[in-house]
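K.L.:
okay, sequence plus prediction incoming.
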Amino acid sequence: MSTPNEADCVIVGGGPAGLMLALLLLRSGLEVTVIEKHADFLRDFRGDTIHPSTQELLSELGLLEEFLTRPHADMPRVQVSWNGTELILADFTHLPTKRKVMTFMPQWDFLDLIADACAEHPGFRLIRSTRIDGLTREGERVVGVTGAGPEGDIAVRGRLIVDASGRDSVVRAAVGLTPVGRASAMDVLWFRLSKRSGQTFPFIQAGEGMIITIDRDDFFQIAHVIPAGSWTGSTDDVEEMHARIARISPRMADAVATVTAEDVHLLRVSLKRLRRWYVEGLLCIGDSAHAMSPAGGVGINLAIQDAVATARILGPVLRGAGPVGVADLRRV
């Protein structure tokens, strides 16, 4: 067993990509440290759309049964109400998977599931409430990270450093990797909407704009798509949002009229990626490597596929005695 400040792999970011990679590496007998800046996973308005392919992975990992005990809602078909006309946008019932549904699960529940599975392995260490403030190098190679947490400064070294800290990564910036791409034509307003007993809305309502409704049992989580750059949070913006949603979905009018600017979380959509997603000793995955549009809920699922690819390609290298080379990182 290595010392507490060493691991085979050090992962910055305890999101879907980081924790899934940790689990896969742990199951192959490696030691993994995950550093997460928050104290817990309880944050609203994060990706929570679990595609059938990701559920198939959970089945292969023996986690599907436990996954289904967590709060979730299943959707076998994606239906759209377009100016009152009902359309089927996607049908999952014909897929060759165990679960032929798209599942909505609060991301904190999903991350708790993966973190719990990681914690079954003695080589796992999760450091919370700690922000990375620097990198440790030996020559050109990144060999560790430094950070500050509630118990003071930390320094952790690893044979591989993985940045899974998201689209605003400070680690990525510190190694000089700059994403390329452009801003999207849309932004998204996220907010909660009160729910009456038995009340339902179509998943997607479109007309003069678009509303996506996720049923959370006790409330609705709403994503309202707007033109990029059009939201400042002003009184006029809020009133126009109320009116626009009422025109798209008249049954929402009363509930949305109580939503204030303070209730709204603005997601500025950007479509960016790294042309090179690695430097010597360090690999970027998930949103750090490729920020996705929220359309289709693909982000969390592609982040998990990044983790699978990383574990499949680099796991055998990490189990060997030699270093993880640039040629290895390029293959991911």
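P.N.:
Received the coordinates, thanks. Numbering: from 1, shown residues only.
K.L.:
drop to CA atoms for contacts and neighbour counts, all remaining ones
P.N.:
OK.
K.L.:
which residue is the nearest non-sequential neighbour of residue 108?
P.N.:
Among residues not flanking residue 108 along the chain, residue 41 sits closest, at 4.8 Å (C-alpha to C-alpha, 6 or more residues apart in numbering).
K.L.:
hold the first one in mind and look at this next one:
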Amino acid sequence: MGAITKTSVPCVVVGGGPAGMMLGLLLARSGVEVAVLEKYPDFLRDFRGDTVHASTLALLDELGLGERFAALPQRRLSTLTMRFDDGEFHQDFSRLPGRHGHIAMVPQWDFLDLLAGAAEESPCFHLARDAEVTDLIREGETVRGVRYTDRDTGREHTLRAAVVVATDGRHSTVRDRLGLRPKDWGAAHDVLYMRVPRELGDPGHTVLRFSASGGLILIDRGHYWQTALLIGKGRAEAARADDGASVRAVVTRLAPHLADRMAAIGAKDIAVLQVRIDRLPRWWVPGALLIGDAAHAMSPIAGVGVNLAIQDAVAAARHLTPALRRGHVTDRDLGRVQRRRWLPTVLTQAAQRAAQRRFVADSLGGAEAPAAPLRMPAPLRVLRHWKGFTRLAGRAVAIGLRPEHLSGALAPLDRTRPHMRG
């Protein structure tokens, strides 16, 4: 379970998250042998990014996986509401181009199981679970593979490759072993996650609540609310120190209908996400490429992290497939991936930083009553009644900048032509 029987493959992918599993699937379907090394025995970890945007849904259609995805348990959002102390702003997804006028909220483990199952249909795909990468194999300045431990048996293994792709997240082991340091753009907040039971009389949609007394995100999971409370950077442990009393007070004030259920929430029920926005100046070294959060950690604002990572994976597969087929990956091949994905990453992070400044930073209150209400930013207040703007805002979130498709070397994988609205 935690080891690959081969000693070398053309490509090793470190990390079995959305980017790693998508890259493994695309390479394997292109006839390139690939090994994905996942540190844990399964994908069952709570409070991971699970917002699947319309651009990713279109990509799944192109892969012939649309029906399989539709069968997963999910909640579909055609609008997203941002509620301020003085009004609401709605992002409209219902008029997006293509077949999907919504975004889907799907437990990430279900999504990853789907990708893994589809990838395992190819003999070119190898997945090792419980396989923790501990070091890199190098020849001079060039990465030639990885060393990893089978955590089930404790045995160490080596696996050589023409290229190593790191998709192992914001705490990337590969990045650390390479000595790469991302530029940290700072984040004003962290996030406290908890599950709160949902009842029949509750509002039936996901809401982002921004107030002078706190910021709260309620994601409708059917039987429960995945509840995220924004809190000032470094204040998470202090907020949990009173067994969650201050957290309960803020959530109750922002969402009074949850008051009775919040009484049962204690510190043990509250998870902490340390928010980061950072980016490597260069995403590659000879023989290795970093994508997704390993190259650029995203804020949870707008839930774009999963989708940016998947777009990175598609671009990486498109540019690396020809090189891996010929058996030699050059620095130029690696650089092309970063050039393709650089602009959408930079602009998306810039938008997240602007959102932090405009309203997130002002919604990091505490248990004390706010001195004044938090008003909606003026541009949103002026434009919220113009349907064209709410649809444009929805498109910016649900499709994003430069969505990737199965073109170029991946074109033969396109089983279905996306249907466009008339």
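P.N.:
Sure thing, it's come through. Predicted model only: the values in this text are computed from it and were never measured.
K.L.:
quick one: contacts for the residue nearest to residue 108 of the first structure?
P.N.:
107, 108, 111, 112 (C-alpha atoms under 8 Å, 6 or more residues apart in numbering).
K.L.:
the first one contacts residue 67, correct?
P.N.:
It stands for residue 107 of the first structure. No. Counting by C-alpha atoms under 8 Å, residue 107 of the first structure sits too far from residue 67 to count as a contact (11.8 Å).
K.L.:
and the two? Which one has more around it.
P.N.:
residue 107 (22 against 18; other C-alpha atoms under 10 Å).
K.L.:
ok, that one - contacts?
P.N.:
Residue 107 of the first structure makes contact with 41, 46, 47, 48, according to C-alpha under 8 Å, 6+ apart.
K.L.:
tell me, how many residues neighbour the third one?
P.N.:
So that's residue 47 of the first structure. For residue 47 of the first structure, using other C-alpha under 10 Å, the count is 18.
K.L.:
equivalent analysis for the last one, please.
P.N.:
Residues near residue 48 of the first structure, counting by other C-alpha under 10 Å, number 23.
K.L.:
hey, where'd the strands end up in the stretch 101-250 of the second structure?
P.N.:
Counting by DSSP state E, counting those that start in this stretch, one finds strands in the stretch 101-250 of the second structure at the ranges 103-105, 125-128, 131-139, 142-150, 156-166, 183-184, 189-197, 207-211, 214-220, 224-232.
K.L.:
just say helix, strand or coil for residue 325 of the second structure.
P.N.:
Using DSSP: H, G, I helix; E, B strand; the rest coil, the structure places residue 325 of the second structure in helix.
K.L.:
what lines up with it in the first structure?
P.N.:
Aligned against the first structure by TM-score structural alignment, residue 325 of the second structure finds its counterpart in residue 319.
K.L.:
residue 332 of the first structure versus the residue nearest to residue 146 of the first structure when sequence neighbours are not counted, what's the distance?
P.N.:
Closest residue in space to residue 146 of the first structure, ignoring its immediate chain neighbours: residue 155 at 4.4 Å, by C-alpha to C-alpha, 6+ apart. Note on residue 155 of the first structure: its distance to residue 332 of the first structure, by C-alpha to C-alpha, to the nearest Å, is 26 Å.
K.L.:
who's more crowded, the two?
P.N.:
Comparing residue 155 of the first structure with residue 332 by neighbour count (other C-alpha under 10 Å), the higher total belongs to residue 332, at 19 against 16.
K.L.:
now do the contacts for that one.
P.N.:
Per C-alpha under 8 Å, 6+ apart, neighbours of residue 332 of the first structure: 306, 309, 310, 313, 314.
K.L.:
all helices for the stretch 151-300 of the first structure, in order.
P.N.:
170-174, 235-248, 253-256, 299-319 (DSSP state H, counting those that start in this stretch).
K.L.:
what span of the second structure lines up against the shortest one?
P.N.:
Mapped onto the second structure using TM-score structural alignment, helix 253-256 of the first structure covers residues 259-262.
K.L.:
the matching stretch vs the first structure, average distance?
P.N.:
Its aligned residues in the first structure lie a mean 1.3 Å from stretch 259-262 of the second structure after superposition (mean C-alpha distance after the TM-score superposition for the first structure).
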